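Peer 1: below are the sequence and a predicted model; questions follow.
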Amino acid sequence: MNKVPMTVRGAELLREELKKLKSTDRPQVIQAISEARAHGDLKENAEYHAAKEQQGFIEGRIKEIEGKLSNIQIIDVKTIDAKGRIVFGSTVELLDEESGETKVYTIVGEDEADIKVGMISFTSPIARALIGKNEGDEVSFSAPGGEKHYEVIAVRYE
C-alpha cells in the first residue's frame, strides 16, 4: 500500500485521538453497555442499543486510525532544506490579485485538511499550483469559482 504524507502535527493529533478512544471512550461505552444490561430485557432497551451503536462507532474509528497510522509517511518541513520554495507542510501567505486580500494556507495531508483554519490538502488545485513555487512568484489555477491569480508573499516552515 502507498504511504500517505502527513505533517508531524497531523500524526500527533491522530495518535492523541487514538489514545483517547482506547483509554477513555472505549471503557465508558463498555460501562454503559453493562449498566444497560442490568436493566433487563434487551429487546426494548434503548440505552443498550444506543451504547452498542456507540461502541461500533468507536471500534470502527480505532481501526480506521490504526490503519492510517500504519500507512503514513511523516514529513517534518523543518528538516527540509527548501530555501524559500513551497513544499508539503509549508505555510504560504498569498495576495489575491483581484481582491487585494491576503490569505494564509498550510499545505497538509488529506486527513488534516480543514479550509476553515487554512489547512489545505496537497491534492487541492491551489496546493498543486503552489508546490514548487518561490516567494514573489505568481500563481494561477482553475477553481470552482473560475480562474484565480495569486502572488506568493511569504513562505514559512513552521
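Peer 2: Structure received. Numbering: from 1, shown residues only.
Peer 1: for the rest of this, base every contact and every neighbour count on C-alpha atoms.
Peer 2: Fine.
Peer 1: quick one: the helices in the protein, in order.
Peer 2: With DSSP state H as the criterion, the chain has helices at 8-20, 26-38, 46-70, 125-130.
Peer 1: mind listing what's buried along the first one?
Peer 2: Of the residues in helix 8-20, 8, 10, 11, 14, 18 count as buried by neighbour count, 16 or more other Cα atoms under 10 Å.
Peer 1: comparison target below:
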Amino acid sequence: MSRAFVKEGDGDLDPLPDLPLSPHPNYVTPRGLTALQSRLRDLQTTLATLKSRSERLDKLPEAAAERDIRYIEARLRTALLIDPTTLPLTEVAFGLAVTVADHNGQQTTYEITGEDEADAPLHRIAPQSPLARALIGAQVGDEVIWRKPSGAVTLEVLRISHADP
C-alpha cells in the first residue's frame, strides 16, 4: 500500500463531530435538570473507566463519550430552569400535566417537558411538538386541534395539574 494512504500519528482519534443542538430555548424542569446532571456524571465516570483500560487500541468509545459530554455540558449551559410548582393551574404551560379526552372519550395525560426529558411512552412531550403547541395556553373546557400526519384530532382539556416529580 502506498504511504500516501497511511495516517501517521500518535494513535489518537480525531474528535467526533458534535451532536446537533436544538435551535429552540432549552427549557428544563427540575427533574430534567437533575437528569442532565446525572447523565453528565455517568458519562464522566464512563470516560474515566475507558481511559484507565490497559488495552486502549479502540479509542472510538472514548471519543463517543467525549462527544456526549460536550453535548450534555452545552445543554446544561443553556438550560432555562422553570419550576412548574410556581405556575398557576389556569392554563396549560411548560412543566404542567394536562389531561385531555378525544372524541371517543379516551383520556390521556401529557406532561410538557424539556426536549431532553421528552419521552413519548411516558407521555412527556417537548414544547415544540405539534401536540404541545396545540395545548399551550388552553384552559379547562377548551377544545384544541392536534394536527397529526394522519389527520386533525380534536381534544378537550379536562384537567391541568402539577406533574408528578
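Peer 2: Right, received. Where do you want to start? Small disclaimer: the values here were computed from a predicted structure and weren't measured.
Peer 1: mind putting the buried residues of helix 8-20 of structure 1 in a markdown table, distance to residue 118 of structure 1 included?
Peer 2: Shown next, in a markdown table, are the buried residues of helix 8-20 of structure 1 (distance: Cα to Cα, whole Å):
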| residue | distance to residue 118 of structure 1 |
| --- | --- |
| 8 | 17 |
| 10 | 14 |
| 11 | 18 |
| 14 | 19 |
| 18 | 24 |
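Peer 1: of the helices of structure 1, flag the one that's most buried.
Peer 2: helix 125-130 (a mean of 18; mean count of other Cα atoms under 10 Å).
Peer 1: ok, and what's touching that one?
Peer 2: With contact meaning Cα atoms under 8 Å, 6 or more residues apart in numbering, helix 125-130 of structure 1 is reached by 86, 107, 120, 121, 122, 139, 140, 141, 142, 143.
Peer 1: one more pass at 7 Å, please.
Peer 2: Applying Cα atoms under 7 Å, 6 or more residues apart in numbering, the contact partners of helix 125-130 of structure 1 are 86, 107, 120, 121, 122, 139, 141, 143.
Peer 1: chain neighbours aside, what residue packs nearest to the residue positioned nearest the centre of structure 2?
Peer 2: Geometric centre of structure 2, nearest residue: residue 116, 1.3 Å, by Cα atoms, centre = their mean. Take residue 116 of structure 2 and drop its neighbours on the chain: the residue closest to it by Cα to Cα, 6 or more residues apart in numbering is residue 32, 7.2 Å away.
Peer 1: structure 1: which residue goes with that neighbour?
Peer 2: Matched by TM-score structural alignment, residue 32 of structure 2 corresponds to residue 10 in structure 1.
Peer 1: tell me if I'm right that its match and residue 112 touch.
Peer 2: Yes: judged on Cα atoms under 7 Å, residue 10 of structure 1 makes contact with residue 112 at a distance of 5.9 Å.
Peer 1: which neighbours do these two share?
Peer 2: With Cα under 7 Å, 6+ apart, residue 10 of structure 1 and residue 112 have no common neighbours.
Peer 1: distance from the chain centre to stretch 102-122 of structure 1, please.
Peer 2: Once both centres are worked out by Cα atoms, centre = their mean, to the nearest Å, stretch 102-122 of structure 1 turns out to sit 8 Å from its chain's centre.
Peer 1: roughly how far does the residue nearest to residue 71 of structure 1 when sequence neighbours are not counted sit from residue 87 of structure 1?
Peer 2: The shortest distance from residue 71 of structure 1 to any non-neighbouring residue, by Cα to Cα, 6+ apart, is to residue 3 (5.0 Å). As judged by Cα to Cα, to the nearest Å, residue 3 of structure 1 and residue 87 of structure 1 stand 17 Å apart.
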